[in-house]
Every structure is written in structure tokens, then in C-alpha cells.
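Q: quick one, structure for this:
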Amino acid sequence: MNRWLLRAMTELSSRKFISRITGSFAKSPLSRRLIPRFAALYRIPVEEAEKPLSDYATLNEFFTRRLAPGRRIVDSTPDALVSPVDARVAACGPIENGLLLQVKGQDYSLDELLNGSPRTGQYRSGYYWVLYLSPTDYHRIHAPCGGEIVETEHIPGRVYPVNERGLTLMRRVLSRNERLITYLRHGGGEVAVVKVGALNVSSIKYAEPLPRVLERGQELAYFEFGSTVVLLTEDDTCLPLTTLQAGDQVRMGQLLGTLVADHTNTR
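A: Below you'll find the model as predicted:
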């Protein structure tokens, strides 16, 4: 099957109404019987879940499950920046002149990704991580560092798949799909947590109640079905781990880098 036809089929299948239908079914009591099959199909470690499978009333409730206490350790290194999610690193690297370079063969503009936000200029020479959550993964999103929420933005958009095929086949998926952005101010600067919707993601929701000030590792939001988080740091505010590469698996709370308390000294 040629690339044009695959792209056309993906375009046709990536419609909002399909995600709404999928989401409605996943929230219905009828979906409950699919939970054991779903867990087995995706080899989900059910022993990590907060509750036994039989206690979840719908597939969506199971998919957005919390973990049992102690199942994730949040790195306690001073000024640590940690992964906000369980995910595979689809891409990571320095932001060069406002571009995220070679994310599955494509360059992404910060202006598009952040929807022309006036904050874009703060990240033009920062660092980025693209973190893909598969159906197997835990789908709650946590604060990558302690700090104050200074702005949020919801950007309507498409629901193209964000798996490897979707990112490779379709053009600029991360900046065309629906996004929910949280800007979090920490002691040395700011981070942007860009939550990207995808096919069959019926919504991206903030945790309730959502405090204005978060501790590192505190719950921030969650996806209903698999998707991607793009994490951005401002210019000269983070020393990323050099050992972390595209293709690596990370867990929520795992160290990604160290925040620079006074980033003016790194210029």
C-alpha cells in the first residue's frame, strides 16, 4: 500500500466523531466486560493498579486508573526534572532556533506547537522530550517539577494517531492535534507540559481539585486512551541527562535532567 493511500485512510479514520463514539462506549457499563481482555491484550501490569479489576465499573475507569501507593518513586535529587508520565521517548534534544528537530523525520516549530503563545520566545533554545504513551502505559500525568501553574491553554485540533506510524506518516501531528498546555513556574524558570490528544482519546482532563502550586510528582492531568506529552524547558534552565535517548522507556518520576536554580549563570 503506497504512502499516499495510507495517509488518506488515516485522514478519514481520524475524525472527532469516531473518538466520541469510542469514548462514549468506554464510559458505559457495557464496556466493563472488556476490561480483563483489554488488560491481557496489552499486557498491563494489573498488580500495580489501585484496585482489583473487578472494582472498575467501566473500561475508561480502568484506563484512567491510579496506581497503588509506592508503585512509582519520584527522584529526590535536588532541582530534579522528572518524567511526568510512563512512556517511551519518541525524541529528545535541544530546541534550535525555535525548532524541535527530527521528530520522526519532521521538524516542529514552537510557534505552531504552542499556538503562537507570547511565551514561545522563552523556549527557543531550550530542551524538549516527546514522550509517547501506549495503551499499556499508566495514563495519569504528573508535575515534572515543583512549581506554580502560571497559565493553561486548550487548543482544539485533530485526533491523528500519535504512535510511530502516525508521527512518521502524517504531517506535523503534534502541532495539529488537540492540545492542553500547562506552564509551570519553578525556582529557576519555567517548563511547558504539552498534552497532545490522539485517535480514540475522548478527552484530556485536569486532576480535580487542581491546586495552583504543585509538588514534584503530584498529579496534574490524565488522558482517556493513549497519547503523547511534549515537555519543554526554557533556554539555559536545564542540564538534561545525556544518557537518555530516543527509544528508551521511562517511568513517571524518573530523572530527565537537573534544573538550574539561577539560569543567568549558564549564559
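
Q: C-alpha from now on. contacts and neighbour counts both.
A: OK.

Q: in the chain, mark out all the helices, start to finish.
A: 3-13, 16-26, 35-41, 59-63, 110-113, 164-169, 173-176 (DSSP state H).

Q: can you list these in a markdown table and add distance to Asn200 and mean neighbour count?
A: Formatted as a markdown table, those follow (distance: least, C-alpha to C-alpha, whole Å; neighbours: other C-alpha atoms under 10 Å):
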| stretch | distance to Asn200 | mean neighbour count |
| --- | --- | --- |
| helix 3-13 | 10 | 13 |
| helix 16-26 | 4 | 17 |
| helix 35-41 | 15 | 15 |
| helix 59-63 | 11 | 24 |
| helix 110-113 | 21 | 20 |
| helix 164-169 | 13 | 16 |
| helix 173-176 | 15 | 23 |
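
Q: would you format these as a markdown table with distance to Phe225 included?
A: Compiled in a markdown table, the helices of the chain are given as follows (distance: least, C-alpha to C-alpha, whole Å):
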| stretch | distance to Phe225 |
| --- | --- |
| helix 3-13 | 16 |
| helix 16-26 | 9 |
| helix 35-41 | 12 |
| helix 59-63 | 7 |
| helix 110-113 | 21 |
| helix 164-169 | 15 |
| helix 173-176 | 16 |
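
Q: now show me the structure for the sequence below, then we'll compare the two:
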Amino acid sequence: MEIKFFDRKNKCYKTEKVAGEKYLNWTYSSPMGMKFLEAVLKKKVFSKLYGHYCDCSLSKRKIPGFIREFSIDTKEFKRHDFRNFNDFFIRELNKDARNISLENNILISPCDGKVLAYDHVDIDSLIQVKGITYSLQELIGNKNIAENYTDGCCLIFRLCPTDYHRFHFVDEGKCSPTQKITGHYYSVNPIALKNVKKLFCQNKREWSILSSKNFNEVLYIEVGATCVGSIIQTYTPNNDVKKGDEKGLFKFGGSTVIIFFQKNSVKIHQDILKQTQLGYECSVILGEPIGTTFVK
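A: Take a look at the predicted model:
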């Protein structure tokens, strides 16, 4: 299965180079693979064991080949003396690697990845892929909070294993403590999303609310995936944060950040909404403008 996305910078469609593509296709598209998935791969113990391997010094030898295969720009790295693969995976970037748009009326991408955008959402029928839906209440386990986002906006950012794997705040404000929900460790790749019903609601996830200066109450949800050893929150709850400040990071694996905005809080750029309607994700990087404050 080819995964095509829209490259916003060059205004063209590209095919994603997928880490472990053959494994993903076999696992999520064959009867034997699905049995192995249910018996082993989705379990916490598998991701935990693989996470331990990525934390050991032996895994360091994977780094050069990974960088070459996926053409990762090493000039962006803050440092190069990685102790193991996870140390490389959660790498920080140097200050010049990303340009954060600081204007109050500009909504920025909170991370590197591929984004889908949905406006005027039905919180009881959120789209996973065509024909598969889930509810916000199922996703966060809180009906009262979910109802605050009726007819609002939903952004789904998919981080590939090749991406920078830290996520950031889209505005200044204060963020609530994180609520944690245990779950499985399915892949969040589009191949998996087409074959596992209510996948986001089944995976391990965490959520919190940013009381922002310019975009009202912003609901952040971080979703783990296969081989993601941890979702690590690095912010301090209820303290002031600035736009672009780091919120947290994912250890090894593809992962997802889902953000909900309340009704009449944000206006997403038209090209992203259009590509989503056409069935394509858009590539974005941290700090890139993706919307503006809502103006009546």
C-alpha cells in the first residue's frame, strides 16, 4: 500500500517512505499477521521489550543506516553523541532548525509530521478513516469535557518514526495535569488505521487542556503506538508556558498528537482542509503556520 501525502512547501503529492513497510503490510493485511498482532505485537510487553533494546548501547549501531535510508538532515541536530537509538530518536534540534511564528493570531503546528484537519466536527462520529468512526468521549473517557468541543475543530498529527519526536505548545497559557489512559500498542500508520476499528480509542493515550491566550481551551491528546516505550510529558502542570515551548516527547515508534479546538476558536488554512477532504495528509513541521484565530 502506497501512502501519498501533500507536500505543502512544494505544492505537490509525494509517496511516503515507510519504515518497516513490508512488516506493516504483512501484519495488518494478512490473516496470519493479524493473529500475530493480536497475540503479541499490540501487547505492552512487546513494546516495552523493544523499548529496552532501543535504550541499550547495542542499538546505537542502527543510527547511521537509519539516517542514510531516510535522508535525515543531521545539520538540524543539537548534538551528535547519541548513547543509543532512543537517544537519537528523541533528539533535540538546534535553535535555527525551526522557525516558530510568534504572532498572536497565528496557529502553528505543534510538531513535525503529517496532518489531517476536520472543521465543525461531530464529537460522536469522529473520522478515523472512511467508514470507521469513534467518539471523543470514548477517546478521553470524559463526557463533560468532550461536549465542550461540539462543532469545533480537530487536528490529527501523525509522527512517523523518521520524524523529530518532540511536541510543543501552540500558544501561550497554562496546561492542566495529564490524564493517562492505559491501552494497546497498535501502529498508527494509515495501513493500520484502515484495519483496526477505533484504533485511537484502543491505544495507550494521555490528555490535558491548554488554557490558551488566543485559542480558548485547547485539548491535547497524545497517542502511543507499536514500539513506543513511553509518552513523556516534560512540561510543568499549571505553570505559564510560551508558544513553541516543549510539551513532551515520544520514545521509539510512530505516534500521534490529536488537538481539539472549541467552536469559533480557530480557522484552519484552506489547503489543509481541502487535502483532508480529498483523502490526503499534509506534511508540516514544528512552528509552521497552519491556521489563524477565528474572526466572525
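
Q: looking at the helices of the first structure, which is nearest to Glu190 of the first structure?
A: Ranking the helices of the first structure by proximity to Glu190 of the first structure (C-alpha to C-alpha) places helix 110-113 first, at 15.2 Å.

Q: so where is the closest one in the second structure?
A: Mapped onto the second structure using TM-score structural alignment, helix 110-113 of the first structure spans residues 136-139.

Q: quick one: residues contacting the nearest residue to Asn97 of the first structure once chain neighbours are set aside.
A: Spatial nearest neighbour of Asn97 of the first structure, chain neighbours left out: Arg124 (5.3 Å); criterion: C-alpha to C-alpha, 6 or more residues apart in numbering. Residues counted as contacts of Arg124 of the first structure (C-alpha atoms under 8 Å, 6 or more residues apart in numbering) are Ile95, Glu96, Asn97, Gly98, Leu99, Leu110, Glu234, Asp235.

Q: same thing with Ile285 of the second structure?
A: Arg98, Ser109, Pro110, Cys111, Asp112, Gly113.

Q: nearest to Asp245 of the second structure among these?
A: Nearest to Asp245 of the second structure among those, counting by C-alpha to C-alpha, is Pro110 at 9.3 Å.

Q: which one, of the helices of the first structure, ends up nearest to Ala49 of the first structure?
A: Between Ala49 of the first structure and the helices of the first structure, the shortest gap by C-alpha to C-alpha is with helix 59-63, which sits at 8.7 Å.

Q: Cys145 of the first structure: which of the helices of the first structure is closest?
A: helix 110-113 (21.3 Å).

Q: show me the contact partners of the closest one.
A: Defining contact as C-alpha under 8 Å, 6+ apart, one finds that helix 110-113 of the first structure is touched by Gly98, Leu99, Leu100, Gly116, Ser117, Thr120, Tyr123, Arg124, Leu174, Ser175, Arg176.

Q: and those residues as a markdown table, adding distance to Ile141 of the first structure?
A: Converted to a markdown table, the contacts of helix 110-113 of the first structure look like this (distance: C-alpha to C-alpha, whole Å):
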| residue | distance to Ile141 of the first structure |
| --- | --- |
| Gly98 | 25 |
| Leu99 | 25 |
| Leu100 | 22 |
| Gly116 | 24 |
| Ser117 | 22 |
| Thr120 | 22 |
| Tyr123 | 21 |
| Arg124 | 24 |
| Leu174 | 17 |
| Ser175 | 19 |
| Arg176 | 21 |
